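K.L.:
sequence first, predicted coordinates after that:
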Amino acid sequence: MLTRLDLMAGAFRAGAALALSEPEIRGLGRLVRQGDVCFDIGAAYGMYTYPLAALVGPGGQVHSFEPLPNPFRLLAAGRRASGAERIRVNNAALGPAPGRELMTLPYRFGLPIHGWAHLRTGQRRPGRPISFSSTRTLKVEVRGVDEYCEDHGIDRVAFMKVDVEGFEARVLEGAARTIDSHRPSLLLEIEDRHLDKYGMTSADLADPLRERGYLMYAWHRGRWARVNSVTTARRNYLFAAQGGL
C-alpha cells in the first residue's frame, strides 16, 4: 500500500523524468540504501528530501536544512503531511562552524528569489550581475555538519546533497571529519557564477575532493557517467568514493 511519503517521492521522481525537477533525482537509488542517513543541505521545499526519505526507509534518516523562513515553513508542512518521522527538518544553514550569520535574499518585482539567497560570510564580490529590484538581509542560524553529527549521535552519513549558491566549499569545510571518516557520496551544485562571489572557481571546489580519492560523475542519459571537468552544460556533480558506484 502506497503511503503519503511514497506519493510525494513519486511526484518528484516523475517530475525529474519530465524535466520538471532536477534529473539527478532519478539516480538517487544507485547511491542510497535502506537504513542510510542522508543530509539535504539547501533543501528548499524538499525536492530531494522526500525521494531520499522513501529510499532510506523507516530505519533511515534524512536531515534537511533550509534557512529561509518561507521555504522552511513549506518544508516543515510537507514533512508533517508525509507522516515520515525519519525526516528531520532544521531551520538553519550549514557552514564551517556554528553561529549566527547574515544572509542576502534578493527580490525582483516584489517577490523573493530564494534560489539566489546566499550567506555573506567570506563573500568577496557581488557575483554575476542580475537585475534585482531590492534585497533583504536576514540573520540565520548556521550549523556545521561535524558539530551536528556529534550533537545528534550520527556515526554514519551515506549521502549529502549540497546546493547553497556558491557556499559549498565552506559547507564541506565544516564536514571535514564526516567526509574523511564516513566517505559519503556528495551531490554538489557547482556553478562559477555563484562561486565567484566567494573568490572561488569550480576547480577550487572539485580538485580537493578528487585529491581525497573521490571520483566525479554527472547524470547523463539515465546513468551516472564519469566526467573530468565542470562545464556549463549542467550544474550538479556527484562525487563518490572509489568503489562507491
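P.N.:
Thanks, I have the structure now.

K.L.:
make it CA atoms for all contacts and neighbour counts henceforth
P.N.:
Will do.

K.L.:
helix, strand or coil: sort out the closest residue to Leu74 other than its chain neighbours for me.
P.N.:
Using Cα to Cα, 6 or more residues apart in numbering and skipping residues adjacent in sequence, the residue nearest Leu74 is Tyr45, 6.1 Å away. Using DSSP: H, G, I helix; E, B strand; the rest coil as the criterion, the local structure at Tyr45 reads coil.

K.L.:
same check, this time on Met200
P.N.:
Per three-state DSSP, Met200 ends up coil.

K.L.:
that one - nearest residue in space that isn't next to it in sequence?
P.N.:
In space, Met200 is closest to Asp192, 7.6 Å off (Cα to Cα, 6+ apart).

K.L.:
that neighbour contacts Asp204, correct?
P.N.:
No - the pair Asp192 / Asp204 is not scored as a contact, 10.1 Å apart, by Cα atoms under 8 Å.

K.L.:
contact partners for the residue nearest the centre of the chain?
P.N.:
The chain has Val162 as the residue nearest its centroid, 2.6 Å off, counting by Cα atoms, centre = their mean. Residues near Val162 by Cα atoms under 8 Å, 6 or more residues apart in numbering: 40-42, 168, 171, 186-189.

K.L.:
find the pair from those residues with maximum spatial separation.
P.N.:
Gly42 and Leu186 (13.3 Å; Cα to Cα).

K.L.:
now for the residue nearest to Met200: which residues touch it?
P.N.:
Applying Cα under 8 Å, 6+ apart, the residues near Asp192 are 166, 200-202.

K.L.:
give me the neighbour count for Ala176.
P.N.:
Residues contacting Ala176 under the criterion other Cα atoms under 10 Å number 15.

K.L.:
that one is in contact with Asp146, isn't it?
P.N.:
Yes - with contact defined as Cα under 8 Å, Ala176 counts as touching Asp146 (7.2 Å).

K.L.:
can you show me the strands along this structure?
P.N.:
37-41, 61-65, 87-90, 93-94, 99-108, 111-112, 118-119, 134-143, 159-162, 185-189, 214-220, 223-226, 236-241 (DSSP state E).

K.L.:
comparison target, given below:
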Amino acid sequence: MLRKARDRIYRGHLRQAVRHTGLNNYLSGPYWKLVYRLSNNIQGYTVSNQTAKFKINNYTEFIRFRDLSGEESILEDLLCSLEPDDIVYDVGANVGTYTCFIASKLGPGQIVAFEPEPQNVDRLRENIKLNNTDANVIDIALSDSDGTIDLSLSGNEAGEGEHMIATDQETETIEVKMARGDTIIDRHGLPNPTVMKIDVEGAEMLVLRGLSETFRNHVRLAYIEVHPEKLPKFGDSASEVHVFLEESGFDVTKISSRGSEFFLRASR
C-alpha cells in the first residue's frame, strides 16, 4: 500500500524534478525507513518458485532483504542450475539469504553454510529454523591455513555485509577460528561439494587455495563474488581468481557487476 501511495504521488514532473536536482538519494532513505518501521519483522520472498522467510530485526537486515542485496539474478541462476543430488557450500553465508533458498529446494544435509561472525551465525541459524529447513552451519572462516584470524567488523548489527579478514589496523576486530576447506571436510566428515557460492570480501584466493583439492576434484559449478579493490590487501588480484578457475578446468563467465565488484560463474 505504501509503495502504491508513493508511486501515485512521486511521478511525472515531481519525479523528474527530484531526480534532476539530486534529491532522490535524500528522499529514498527516509521513505524506506518509514516502510521498515511499518513492516512485520518476518518477511517472505520468492525467487525461481522457491520461497524463503527471514527475520528482520534491524534496518540493515531490512535493506539487505528488500532487494536481496542486488543479487536476485545470481540466486535465480543458482537455483535453476541445481540438481537433486547436489551438495552446496555457502561460503560467507552472512544471515542466510542463499542458504535458506537453497535449503528450501534441496533435501536435508545438502547444504553447508560457513560464517565466522557470531551475530550473523545466530541470525543464520534463526532463519534456517524459521524456514523449517536443514543446513549444517560451521562458524569458521575458510582460508589457506589453519588457526585463528582477526575479523574486522563493519558495524555492530547482524546482516552487515562487509565483515572481512583484517589486513591492517582496523578499528574493531574479533578473533575467529580459521581453517582450510580441505581440512574442514576431513575433520568434520563433510560431504564433498558439487556447487559453491563464495562471498568473502577480498579473501577469494585464500578460500580457493584452501579448497584447491576439493575444488578441482568435486565442484561442477561455482558462483564467486570478486572484489578487485579488496583482493590486493591479501596480495592477490581479480585476474588470479579467473586464472585459478580456468586452470581448474572451468568455463568462466562474468554474469553480474555492482560497482567495482562482480560475480563469476564457473561451470564444467
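P.N.:
Nice, I can see it. Only a predicted model underlies this, so the values are computations on that prediction, with no experimental measurement involved.

K.L.:
on that earlier part again, ok, the contacts of Asp192 of the first structure in the second structure, which still hold?
P.N.:
When these are mapped onto the second structure and checked using both residues aligned by TM-score structural alignment, their matches' Cα atoms under 8 Å, the preserved contacts are 166, 201-202.

K.L.:
who wins for neighbours among those?
P.N.:
Gly166 (30 neighbours).

K.L.:
how about that residue, what's its partner in the second structure?
P.N.:
Matched by TM-score structural alignment, Gly166 of the first structure corresponds to Gly202 in the second structure.

K.L.:
give the contact list for its match.
P.N.:
Neighbours of Gly202 of the second structure in contact, by Cα under 8 Å, 6+ apart: 164, 226-234.

K.L.:
give the contact list for Ala233 of the first structure.
P.N.:
Here Ala233 of the first structure is in contact with no residues (criterion: Cα under 8 Å, 6+ apart).

K.L.:
Glu165 of the first structure against Arg120, yeah?
P.N.:
No - with contact defined as Cα under 8 Å, Glu165 of the first structure does not count as touching Arg120 (11.1 Å).

K.L.:
more neighbours, the two?
P.N.:
Glu165 (20 against 17).

K.L.:
give me the distance between that one and Val89 of the first structure.
P.N.:
Distance of Glu165 of the first structure to Val89 of the first structure, given as Cα to Cα, to the nearest Å: 20 Å.

K.L.:
about what we covered before: show me what the residue nearest to Met200 of the first structure aligns to in the second structure.
P.N.:
Checking TM-score structural alignment: Asp192 of the first structure goes with Pro228.

K.L.:
cool, and Leu119 of the first structure?
P.N.:
Aligned partner of Leu119 of the first structure by TM-score structural alignment: Ile165.

K.L.:
my guess is that match contacts Ser152, does it?
P.N.:
Yes - between Ile165 of the second structure and Ser152 there is a contact at 5.9 Å, judged by Cα under 8 Å.

K.L.:
so for these two, which sits in the more crowded spot?
P.N.:
Neighbours per residue (other Cα under 10 Å) separate Ile165 of the second structure from Ser152, with Ile165 holding more: 25 against 21.

K.L.:
hmm, back to that, how about the contacts of Asp192 of the first structure in CSV, adding distance to Ser181 of the first structure?
P.N.:
What follows is the contacts of Asp192 of the first structure, written out as CSV (distance: Cα to Cα, whole Å):
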residue, distance to Ser181 of the first structure
Gly166, 25
Met200, 26
Thr201, 26
Ser202, 24
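
K.L.:
of the residues you listed, which is the nearest to Pro51 of the first structure?
P.N.:
Gly166 (24.1 Å).

K.L.:
okay, the closest one and Asp207 of the first structure: tell me how far apart.
P.N.:
Gly166 of the first structure is 15 Å from Asp207 of the first structure, by Cα to Cα.

K.L.:
ranking the strands of the first structure by burial, who's on top?
P.N.:
Mean neighbours per residue, mean count of other Cα atoms under 10 Å, is largest over those for strand 93-94, with a mean of 28.

K.L.:
that one aligns to what range in the second structure?
P.N.:
The aligned range for strand 93-94 of the first structure is 141-142, by TM-score structural alignment.

K.L.:
mean deviation (superposed) between that stretch and the first structure, please.
P.N.:
Stretch 141-142 of the second structure differs from its equivalent in the first structure by a mean of 0.9 Å after superposition (mean Cα distance after the TM-score superposition for the first structure).

K.L.:
relative to the whole chain's centre, how far out is that stretch?
P.N.:
How far stretch 141-142 of the second structure lies from its chain's middle: 14 Å, per Cα atoms, centre = their mean, to the nearest Å.

K.L.:
before we move on, what about stretch 135-148 of the second structure?
P.N.:
Distance, centroid of stretch 135-148 of the second structure to centroid of chain: 15 Å (Cα atoms, centre = their mean).

K.L.:
which residues are in contact with it?
P.N.:
91, 99, 103, 108-118, 121, 125, 128, 175-181, 203, 206-211.

K.L.:
what does Leu138 of the first structure correspond to in the second structure?
P.N.:
Matched by TM-score structural alignment, Leu138 of the first structure corresponds to Ile174 in the second structure.

K.L.:
any idea how far Thr145 of the second structure lies from Leu208 of the second structure?
P.N.:
I think there's a mix-up here, since residue 145 of the second structure is Ser and not Thr. Ser145 of the second structure is 11 Å from Leu208 of the second structure, by Cα to Cα.

K.L.:
which one of those two has more residues nearby?
P.N.:
In this view Ser145 of the second structure and Leu208 are compared by other Cα under 10 Å, and Leu208 has more residues nearby, 23 against 16.
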